[in-house]
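Visitor: need coordinates for the below:
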Amino acid sequence: MVTALNGFPPATIKRLVVKIGSALLVDKAGAIRTEWLSGVVADLAARAKAGQQIIVVSSGAIALGARRLALPKGGRGSLDDAQAAAAVGQIALSGHWAQLLGEQGLTAAQMLLTLDDLENRRRYLNAAATLERLLSLNVIPVINENDSVATTEIRFGDNDRLAARIGQAARADAVVLLSDVDGLYTANPHTDPDARLVREVARIDADILAMADGGSGSGMGSGGMASKIAAAQIATGAGAHLAIISGLAERPLSAWENGANGTIFLGQTGKRARKNWLAGRLTVKGWITVDAGAERALGKGNSLLPAGVTAVSGSFARGDVVDIVNAEGRAIARGLAEYDAEDAARIAGKRSEEIAALLGDAVRPALIHRDHMVML
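Guide: Purely as a prediction, here's the structure:
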């Protein structure tokens, strides 16, 4: 029940990821809101001393660096400016975290990650191992996207989804996204007086997605409510709860613990670690469209056979991650391809005996095996 989870207490939630956006952490002049951040750190310290393991995902590097370098448009006028601002600002950001956590008797560690670090299976496992060791040493990792090298093609673009992926890699029990709104609303609460707060989401369905598309998000930073729902899909798919709460209070975690509003997306169960990684990926190499019969078979836990495939698109090799989409174009599953794109297109819609005639001895029974597939 939400009442038991409100505040994500240390007795229930042993490992917690807290994401802080730049709109909360940095003021309009590009300076750290030190007093507010001190309150957040005090909340984190109280939790750490109660036995909760904490991971912080912190934005703010570009805004800080842009101020120091006197760059126009907050450092976002060009990719070069953003990368330079991030390189300078990251030092200042990590310094603030190290100082404030140190004043509470806590040790901070810095990790800078790109999208590729969590999309590549080996590097994902390396990041997970580093997080595990830091937490075992009672260190608080402070993580940000490595904007000094990230480009449009290889970036998360917002730290909401980064926080969810970190929660997945660290096997966290829960993720908290501090926002400038106090949860998910049925409509934009700033413009619609009938908008209602959704306090608990057991399943992210079309109605929930429509609320995000309807503009109920904050519109601040690089995220917004749509990115927070995407983060919730990643986190809950990995079995972690995710909460959206207001970060506008002086002590936002304490305020939520004491009954302030928030939306909790309840974690799901059942996926193994490899399938969690698959479900949480943000990039795929191609798409395989299936008919209604194949969609039903996948829903029953079967592998994807070529006979049910109606179209293949993208450029992928054997072992690459692809999405399986239904006739309406909705992604229903994700998995590792057993064939490259060219051969997959050749055998689409074919029966086993036809495939053998086309490919000779290089025949595998499934286009995507159920052991390497996850339903979305």
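
Visitor: hey, let's count contacts and neighbours off CA atoms from now on
Guide: OK.

Visitor: ok, G105 - how many residues close by?
Guide: Neighbour count of G105, defined by other C-alpha atoms under 10 Å: 11.

Visitor: from R274, how far off is it?
Guide: Here the criterion is C-alpha to C-alpha, to the nearest Å. By it, G105 lies 36 Å from R274.

Visitor: could I get the buried residue list for the host helix or strand of R296?
Guide: Element membership for R296, per DSSP states H and E: helix 292-299. Of all the residues in helix 292-299, those buried under the rule 16 or more other C-alpha atoms under 10 Å are A294, E295, L298.

Visitor: could you do stretch 136-153 as well?
Guide: Quick answer for stretch 136-153 (16+ other C-alpha under 10 Å): 138-151.

Visitor: equivalent analysis for stretch 234-249, please.
Guide: For stretch 234-249, the neighbour count (16+ other C-alpha under 10 Å) marks 234-247 as buried.

Visitor: identify the residue nearest the spatially most central residue of the chain in space, chain neighbours excluded?
Guide: For the chain, the residue sitting closest to the mean C-alpha position, by C-alpha atoms, centre = their mean, is R161 at 2.5 Å. Leaving aside its chain neighbours, R161 sits nearest to A231 (4.5 Å; criterion: C-alpha to C-alpha, 6 or more residues apart in numbering).

Visitor: cool, and V149?
Guide: Q83 (6.4 Å).

Visitor: got the contact list for whatever helix or strand I234 lives in?
Guide: Assessed by DSSP H and E, I234 sits inside helix 225-237. Residues outside helix 225-237 that contact it (C-alpha atoms under 8 Å, 6 or more residues apart in numbering) are 158, 160-165, 167-168, 174-175, 177, 184, 204, 209, 212-213, 215-219, 241-242, 244, 265-269, 271, 276, 279-280.

Visitor: how many neighbours does the residue nearest to R161 have?
Guide: Neighbours around A231, by other C-alpha under 10 Å: 24.

Visitor: for comparison, sequence B:
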Amino acid sequence: MATLSDARRIVIKIGSALLVDRRTGALKADWLRALAEDVAWLKTRAEVILVSSGSIALGRGALGLGLSELALEQSQAAAAVGQIRLARAYEEALAPHGLTTAQVLVTLEDSSDRRRYLNSRATLETLISLGAVPIVNENDTVATDEIRYGDNDRMAAQVAATVGADVLVLLSDVDGFYSANPAVDPRARRYDVIDQITPEIEAMAGDAGSGLSKGGMKTKLMAAKTATAAGCAMVITHGEALRPLKALEEGANATWFTAHIDPQAARKRWIAAMKPRGEVTLDAGAVRALRAGRSLLPAGVSGVSGTYGRGQPVAILDGAGHVLGQGLTRYTAAETRTIKGHRSDEIEALLGYPGRAVLIHRDDMAL
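Guide: Below is the predicted model of the structure:
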């Protein structure tokens, strides 16, 4: 079972109720400063991505909107005001530890549309490689019901799957998954580990969420399904105490959902199962490069067939027509035909606009 101590990449989900005082609408600055200590501590040995709610909760307080149900346009206005405050709060909390923060706003469309999914993945991977701490939130200023995740538990799971995280931590107002609601049933028992989400486990989940959050235990189980299917273990633990991540590593109550495959293998399996929309044929040098674990550059492509868009799967063939595998391409078929056989520094002149140096990244390839 994965733990914090051996995780290489960790996604941490933070709900509104942990960050924002429900009564006053003010930021819980002491809690955030303590969380920043945890993040700095984890960053010495792992990559960390934060998925944080709080923009609407902060904004509604600043705009004097109270605690009543908000209309869509009021929520979006509150998010526009609150997002600035939320980003600044994280920046001010992490900066004393020498950490650079980055704001990443997403919608459901960014994971359901393959091209946008690849763009999001590339941005997050680049930020992580440069040592930044991405702060991911739903783009509530533009998202409508049709393109919303609706809760940050599932969004955090999708982010974890997108970046190939080893562990997803849901900081919650409960200390794990229980057989019943512990607030009303004294016989409810907490599970330490759940290896499989069975119908019986699903039947135990309730709908109730805390005051400022929309998610209940059902959404957490949905998140666990997404995360574990992508090879990412997930843990639910109590987040209200100062330094909750340090407490988790030191044995605080929690429920772990185990993953039975590692993130990279899960991603490769997902790519391999797709139906290819076209083919690219490689020269001998590119075949050797791929077998050595490198990405595919346009210079190594000698032929292109089919009609496909960015982010769609294509079969990868050697010069004799043997299928080596397949991958998700960062260029359309027409663009690939234009740049095939050319160096990456020639792409902008050939296409008339800047492009990515890599045609198919090694992480988007199953050989």
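
Visitor: quick TM-score on the pair, please.
Guide: The TM-score (TM-score structural alignment, normalised by the length of structure 2) is 0.70; 271 aligned residues with a C-alpha RMSD of 2.1 Å.

Visitor: and the residue nearest to R161 of structure 1, what pairs with it in structure 2?
Guide: Correspondence of A231 of structure 1 to structure 2, assessed by TM-score structural alignment: A223.

Visitor: please tell me how far its match sits from R288 of structure 2.
Guide: 39 Å.

Visitor: do A203 of structure 2 as well
Guide: A203 of structure 2 is 51 Å from R288 of structure 2, by C-alpha to C-alpha.

Visitor: do the same with V174 of structure 2
Guide: Taking C-alpha to C-alpha, one finds V174 of structure 2 at 52 Å from R288 of structure 2.

Visitor: ok, those two, which is more surrounded?
Guide: Comparing V174 of structure 2 with R288 by neighbour count (other C-alpha under 10 Å), the higher total belongs to V174, at 19 against 12.

Visitor: what about the equivalent of that one over in structure 1, which SS state?
Guide: Taking TM-score structural alignment, the alignment pairs V174 of structure 2 with V181 from structure 1. Assigned with DSSP: H, G, I helix; E, B strand; the rest coil, V181 of structure 1 falls in the coil class.

Visitor: V181 of structure 1 against S246, yeah?
Guide: Yes. Under the criterion of C-alpha atoms under 8 Å, V181 of structure 1 makes contact with S246 at 5.2 Å.

Visitor: thinking again about what came up before, under the alignment, what does the residue nearest to V149 of structure 1 map to in structure 2?
Guide: Using TM-score structural alignment, Q83 of structure 1 lines up with Q76 in structure 2.

Visitor: buried ones in the helix or strand containing that match, by neighbour count?
Guide: Secondary structure assigned from DSSP H and E places Q76 of structure 2 in helix 72-94. By neighbour count with 16+ other C-alpha under 10 Å, helix 72-94 of structure 2 contains the buried residues 74-83, 85-87, 89-94.

Visitor: pull up the aligned stretch in structure 1 for the helix or strand following that helix.
Guide: Next in sequence after helix 72-94 of structure 2, counting helices and strands by DSSP H and E, comes strand 101-106. Counting by TM-score structural alignment, strand 101-106 of structure 2 falls onto residues 108-113 of structure 1.

Visitor: superposed on structure 2, where does that stretch end up, distance-wise?
Guide: Mean deviation of stretch 108-113 of structure 1 from its aligned counterpart in structure 2 after superposition (mean C-alpha distance after the TM-score superposition for structure 1): 0.3 Å.

Visitor: ok now the helix holding I234 of structure 1, how far from the chain's centre?
Guide: Here the centre of helix 225-237 of structure 1 is set off from its chain's centre by 6 Å, with C-alpha atoms, centre = their mean, to the nearest Å.

Visitor: any idea how far the corresponding residue of structure 2 for I62 of structure 1 is from V280 of structure 2?
Guide: Correspondence of I62 of structure 1 to structure 2, assessed by TM-score structural alignment: I56. Using C-alpha to C-alpha, I56 of structure 2 is found at 46 Å from V280 of structure 2.

Visitor: what about I204 of structure 1, helix or strand, and which?
Guide: Counting by DSSP H and E, there is no helix or strand that carries I204 of structure 1.

Visitor: return the residues in contact with the counterpart of it in structure 2.
Guide: Using TM-score structural alignment as the criterion, I204 of structure 1 maps onto I197 of structure 2. Contact partners of I197 of structure 2, counting by C-alpha under 8 Å, 6+ apart, are L221, K225.

Visitor: rewinding a little: the match of I62 of structure 1 should be in a helix, yeah?
Guide: Yes. According to three-state DSSP, I56 of structure 2 belongs to a helix.

Visitor: how much space separates it from L27 of structure 2?
Guide: Applying C-alpha to C-alpha to I56 of structure 2 and L27 of structure 2 gives a distance of 12 Å.

Visitor: then Q312 of structure 2?
Guide: Distance from Q312 of structure 2 to L27 of structure 2, by C-alpha to C-alpha: 42 Å.

Visitor: thanks a lot, catch you later.
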